[in-house]
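Asks: got a sequence here, can you model it:
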Amino acid sequence: MRRPAHLCDHRRMAHSFESLVIRHTHRLPSPKGAAGDGTIAARQFDAALTSVGFKLSAELLERLSGLCEAAVVHTARRTLRTVSEMVGDHVRHNSYFIDFPASVPDTEEFWTRCVAQALGDEKSRGKVLTQLRSGALDLLSLPAYGRYQHTYEEMLAAQDELIASAGDRITVLHLGRDLEDELTGLYLALAGSTTPLGEDDLRDLKTLAARCALGPQPEAIPVRENRAAVNEARLGVGADLLLDTVTDVLRLACALSGGDVTLREPTRFRSLSRPVRRRLLAGLDAVVAANPAKLADVHAHREPFKRLGERLHPHEHPGRPHAADVFAVARGEKEAPSFESRIEKLLDASDVVGAVKLLKSAPGKLFRALDLLLRVAAGQEERDAVVAAAVEVAPDVSGRVVLSVREHLHNRARGSDAPRIFVNRRGRAWVTPDFRAPVPAADRDRLIAALDAEVRRRLPAPARLLLDPEVLDVALPLSGRATAAGLGVLPRGSVSAVDGEQLRFFVYWKQAKDRTDYDLSGLLLRSDYSTDSWLSYTSLTAAGGKHSGDITEAPDGASEFIDLSLDRVRGTFIVPQVNIYAGEGFEEVEESFFGFMLRDGEQKGRPFEPRTVRMKSELRGTGRVALPLVFRREDDGRWRAKWLHVYLKGISSANRVEENQVSVSKVVRAVVEREQLTVRYLIDLMAGDTTSVDLWDGGTVPDEPVTYIGLERPEGLHPDSRIITPENLRDLIPG
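Replies: Model prediction:
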């Protein structure tokens, strides 16, 4: 008998929310079902999870064992789908060379073989002969080139079984609370985040807000983009809007039109219903009526406000005069001097002290202008005024801005020979020389000391801190946009250990409609960032590495791999990159992701083995060359990864590692040599006289509540413990 449609929709929705909780927290909401003896089914579930690098915690295994077998099986099916997608095992990863990494030929030998096969084919012989006579051969015209020559099942049959290793990744799934409690907790954490969320997290917040708009709310929503997502949901259920600037209304209008709530990209405003127009105009009117000076904020986004005015029809609402003033300012019909123009006027007159006095009314803007103010100050007296003002307003500046300025000032000590790197919200990076005058060292040091004191004041002082040493070099997530969505992904600038003999990185993509060719390459750099060699479709074997073969279209999905024996690599840096040779961009394809695996030398196995995957990240950026991370050989011979999460503009087609090695080298140097604030920095500030700091060695955990900070949550922590892992690392950033 068919289930009613509404029941199927309800179950799909429940699975979607359950999956969201697992992805964000690595907790499985407390499973529901009739009581029974599900011990055997639960252990089978645990074994199936192990094949993709996951396992059940003892508490979760016990909970499942007390349910009936049908309930366990139902939970297992849903959960396995979710974790398989998390690690990239939800798709079929084939390789061009059927027994990769064995028997990968030299490039010239491979091309010659493809030509010989083409000449033996009556359909292609004439075309290939014509090309050979002209001296230029199109590889895509060869029938054997760029397309799988065997099925996925044939590839599996040709591969040896993976030998289990103690070094294989194991990600523990813990027992969560009821689904509703987990969703509410996740909503409060995302909405109340003190740092901007990445695009995927912001999308998840929007989904959660639609469900939680009438429930418990965070004490504050400091990030404006988060507020826009929440306001959209509140508008839908008739709740009061959270507005205190005219820009909040503009962001909400962008959200309602499916546009960019960060306001960095133009939004095409949709036609809005009359009730919605009334709510937006009422919001604008109330904000300006309460503080007319906020009309000055219109200048920063004049064009979007003008376009929004065309949709809201303020002339139809004469009872909202303050809202009409917003659009009059945008059109230049009403004056409202902007804060920035007043500051610029004072600086043009060399009145640094006057600019500082005005900036004290906007502490965040003062902090962002500190570098400039210290450089243009006429003498020590003016610099003293700048430092004194910064110290005075520091308590009113968000923790994220305080930490960002602290990191900036530290890196200003590197000198003018260090390159400057800029990364926009979509991950697009570019590097320029640093032509700025230096910040006087004494003033810089005074500011750093003051900022350290301010951060220390805001940090909690836990009685007992349990620390995983592997987390110490993880960069503080001052913006969610510096981290890609995925599994095992760390913020840009983080450093993590690479323990294994064989490094294998991979890319998977599936085109949406146009033929799309992504090329996985690996650039090997010397210690001075000059090129040593590379692996790509034009260099299948080099420096102890092998390329799995070039796939030039992906209507059903395609994968490419590069395998490296780390002890045979000559260079200091290994830079994986994904080049778009032809077709759809990273944000246009149906799906695309990158990752890497680590194996012991004798493990064998398929090209893609989920339990050896250490990281899998989504590829979403506006550039045509993706640089997810870089591997670096340290002085002791060990390898470590530093996370990049950047994209280069590239060219419209035919991007190749040979052509972009100089630009890649510059970006790698800029990120590698920049020093990020890490968890270690906060721990050093947090570890005062009242805090006991213990390093966790993977053994038994304390019986008492602790604050645990690490890459993975240990089993057996006291239920009242505070737990910080990469999934909620943003909670470390003080407000």
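Asks: contacts, neighbours, all on C-alpha from now
Replies: OK.
Asks: tell me if I'm right that residue 398 and residue 478 touch.
Replies: No - between residue 398 and residue 478 there is no contact under CA atoms under 8 Å: 11.0 Å.
Asks: between the two, which one's more packed in?
Replies: Counting neighbours by other CA atoms under 10 Å for residue 398 and for residue 478 shows that residue 478 has the greater number, 24 against 18.
Asks: need the contact list for the more buried one.
Replies: 195, 196, 400, 403, 404, 730, 733 (CA atoms under 8 Å, 6 or more residues apart in numbering).
Asks: the fifth one in helix, strand or coil?
Replies: This points to residue 404. Put simply, residue 404 is helix when judged by DSSP: H, G, I helix; E, B strand; the rest coil.
Asks: for it, give its distance to residue 65.
Replies: 48 Å (CA to CA, to the nearest Å).
Asks: repeat for the third one
Replies: Here residue 400 is placed at a distance of 44 Å from residue 65 (CA to CA).
Asks: cool, and the fourth one?
Replies: Between residue 403 and residue 65 the distance, using CA to CA, works out to 47 Å.
Asks: next up, for comparison:
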Amino acid sequence: MVHRLDALVIRHTHRLPLPTGPAGEGGTAARQFDAALMSVGFKLSAELLEHLSGLSEGTVVDTAVRTLGTVREMVGDHVRHNVYFIDFPAGVPDTFDFWMRCIAGALADDGTRANTLEQLSAGVVNLLTLPSYGTYRHTYAEMLAHHDELLAAAGDRLTVLHLGGTSDDELTRLYLALAGSGTPLGEDGLRDLQDLAGHCADGPQPEEIPVRENRAVVNRARLMAGAGLLLDTVTDALRLACALVGGDVTLREPTRLRALPRPVRRALLAGLDAVVAAAPAKLADVHAHREMFKRLGERLHPHEYPQWPHAADVFAVARGEKAARSLDSRVEDLLRTSDVTGAAELLKAAPGKLFRSLDRLLRAARTQEERDAVVAAAGQVVPDVSGRVVLSVRQHLHNRAQETGARRVFVNRLGRAWVTDDSRPPVPAPERERLIVALDAELRRRLPAVDHLLIDPDVLDVALPLSGKATASGLGVLPRGSSSPVDGELLRFFVYWKQAEHTTDYDLSALLLDADYATVSWLSYTNLRDAGGKHSGDITDAPDGASEFIDLRLGAVRGAFVVPQVNIFAGEGFEEVEESFFGFMLRGTEQQGRPFEPRTVRMKSELRGPGRVALPLAFLRGSDGRWRAKWLHLYLKGTPASNRVEGNRVTVATLLRGIVEREQLTVRHLTGLMTGGGTTVTVWDGKTVPAGPVTYIGLERPDGLHPGSRIVTPENLRDLIPA
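Replies: Model (predicted):
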């Protein structure tokens, strides 16, 4: 179990829990381990290499086997990436010529000749009926034989693995970081937290668990371990009930609640009773999930436990037998009578709700006195608002400076995106500016004092992770809206999928747009060569897994944007297949190698979204001619089948414009607030490490930092968000 959990530490922190074993002469094995890691784009830190060298050879080998399996999966090298065209990117034919060859092959086949002739007579041929189309015509080994070995280049990715503490210390540290995160975790993060919570239930616990979903996962582990529950709202108990049956703790999807053992029923009812007894007004929270509370009451049998009458009140409210007026309904009554001042005053009891209502309140205010009252109310409660909400409202107000009439992009917590006209009146500029100044002052007050800030300039345009739900899990993945440099002449992106039960056809495509977001061209199975790019060929069935690639020479690309996408043509969705992921590689012009070379992979992310079209990121050409990646993490609903790049060009262009033209709060903004007073700021040059402790913020942790340093990389970027 511990070894399996150690893999979580490596994935989340890039630290290897302290390997232990007999002392010995492990230097040779450690260097071989380091060389094997470098072949997949990883490397041992000097400290870790030294530690391993003092252990026995067997211990080093065992550590290497476990670690290599983890990092290969992190980068997508745990599967075999074959290509349809064996010499790809060489040997990709003209699309029409290729289709003609497939038809000729079908006509030469006794089994398919008649059907093909019938289709030709009708004027339309279904490519999927041609025997040579859509399936590999060679083995993985035969494909490898057609490719030279990759020549190492200075620009290849090299992710350093650092020496961690003991396994128990590292697992506890990771558990506390995930459980106490101030921003919601993604689906994979919640699953990892669940594994860690069970292991760490008897150990140290976070001082605070601000995110409700995290609290549900922790409460489940505490209940199983016989520890006390952490409940402060009635909804906490409902989330816990969902967690106990493996349901959705976010409460977005209905969970089928099952009968619960008597000790569990008693624990939930006692917890509910204590919450309501301490704050009867919290009964109003029941209205948001009335039907779920009704089902929970049927499972808990509160009538059997008269010692907890306040818990019974929860289910009486759900059934409509007891009144509990919500704060929202009272606010709505005041706004219906145009009492903006009264609504702002009432919302002070719920600071987070007040902040999320600021835009509406300021638009509804008719007089300067009312606008002043709204701003004053916000100023009074801002110390009680979470840092994540303060930053979200700060970002929102900044973007509300734009003129009305623009298009508005909505993205839900699952990454599903849609666009509509923005018909809202503007927020009054003076109040908007006053609030922005106040919010920045509050953020500056909360940020820790920093003596020496060492910062990687490439991290400055990374968006602050205000929600982990906006980011897929994987290697080198950044939050939605982030921008990062793309240094390389050859850009290659890839998709891999393996179907679970049914024939499944994913299509990797790329849309090329000009500076006005108009279509220039595209690359897909319908257009194998164009715009300096080549497609590796269409695979239409993946019982053993399948890969598709697109290769682009960035210098030859026409247009300003390249938008890779994964379209589901047929079969299982992204959440139904056994596995699916997307990524991109960068190479120099002199590098050849296999279609998939792990040490050239810059990013690999899981595809786990609700739509039928995935838009992981886009590539933007700047005014200086340099390319940058813009992180999207979006899913389009698409159609049940036959999604193609040609069919979603307008939607993709509109969404891209909305993301690109919306300004995100980035690391640059927070570091600007940090660097007042006597802070020393050093720009990381990739070479010189300061001798003393620093606060380092960057894309990769440098080797050799002082042990007393605070280190922030994309893996723990949420730690920058002030409490």
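Asks: overlay them and tell me the TM-score.
Replies: The TM-score (TM-score structural alignment, normalised by the length of structure 2) is 0.99; 723 aligned residues with a CA RMSD of 0.7 Å.
Asks: show me what contacts the closest residue to residue 112 of structure 2 other than its chain neighbours?
Replies: Nearest non-adjacent residue to residue 112 of structure 2, counting by CA to CA, 6 or more residues apart in numbering: residue 106, 5.6 Å away. Contacts for residue 106 of structure 2 (CA under 8 Å, 6+ apart) come out as 112, 113, 116, 130, 131, 132.
Asks: helix, strand, or coil at the equivalent of residue 106 of structure 2 over in structure 1?
Replies: By TM-score structural alignment, residue 106 of structure 2 lines up with residue 118 in structure 1. Three-state assignment for residue 118 of structure 1 (three-state DSSP): helix.
Asks: separation between residue 118 of structure 1 and residue 151 of structure 1?
Replies: Taking CA to CA, one finds residue 118 of structure 1 at 21 Å from residue 151 of structure 1.
Asks: repeat that for residue 703 of structure 1.
Replies: For residue 703 of structure 1 relative to residue 151 of structure 1 (CA to CA), the value is 53 Å.
Asks: so which residues of the stretch 351-500 of structure 1 form strands?
Replies: Assigned by DSSP state E, counting those that start in this stretch, the strands in the stretch 351-500 of structure 1 fall at 420-423, 429-432, 464-467, 486-487, 495-498.
Asks: can you tell me the centre-most residue of structure 2?
Replies: residue 471 (1.7 Å; CA atoms, centre = their mean).
Asks: name the SS class of the aligned partner of residue 633 of structure 2 in structure 1, please.
Replies: Aligned by TM-score structural alignment, residue 633 of structure 2 pairs with residue 645 of structure 1. On the three-state scheme (three-state DSSP), residue 645 of structure 1 is labelled strand.
Asks: give the contact list for residue 645 of structure 1.
Replies: Contacts of residue 645 of structure 1 (CA under 8 Å, 6+ apart): 427, 482, 483, 484, 492, 626, 627, 628, 629.
Asks: can you check residue 585 of structure 1 too?
Replies: Going by CA under 8 Å, 6+ apart, the list of residues near residue 585 of structure 1 reads 622, 623, 624.
Asks: repeat that for residue 248 of structure 1.
Replies: So residue 248 of structure 1 contacts 224, 227, 228 (CA under 8 Å, 6+ apart).
Asks: so which of these is the closest to residue 190 of structure 1?
Replies: residue 227 (10.5 Å; CA to CA).
Asks: so which of the contacts of residue 248 of structure 1 hold up in structure 2?
Replies: Retained in structure 2 by both residues aligned by TM-score structural alignment, their matches' CA atoms under 8 Å are the following of these: 224, 227, 228.
Asks: would you turn those residues into JSON lines with distance to residue 324 of structure 1 and neighbour count?
Replies: Putting those into JSON lines (distance: CA to CA, whole Å; neighbours: other CA atoms under 10 Å) gives the following:
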{"residue": "224", "distance to residue 324 of structure 1": "23", "neighbour count": "20"}
{"residue": "227", "distance to residue 324 of structure 1": "23", "neighbour count": "23"}
{"residue": "228", "distance to residue 324 of structure 1": "22", "neighbour count": "28"}
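Asks: residue in structure 1 matching residue 465 of structure 2?
Replies: With TM-score structural alignment as the criterion, residue 465 of structure 2 pairs with residue 477.
Asks: next one: that match from residue 665 of structure 1, what distance?
Replies: From residue 477 of structure 1 to residue 665 of structure 1 the distance is 24 Å (CA to CA).
Asks: more neighbours: which of those two?
Replies: The neighbour count for residue 477 of structure 1 versus residue 665, taken as other CA under 10 Å, is higher for residue 477 (28 against 19).
Asks: just give me the match in structure 1 for residue 126 of structure 2.
Replies: Match for residue 126 of structure 2 (TM-score structural alignment): residue 138.
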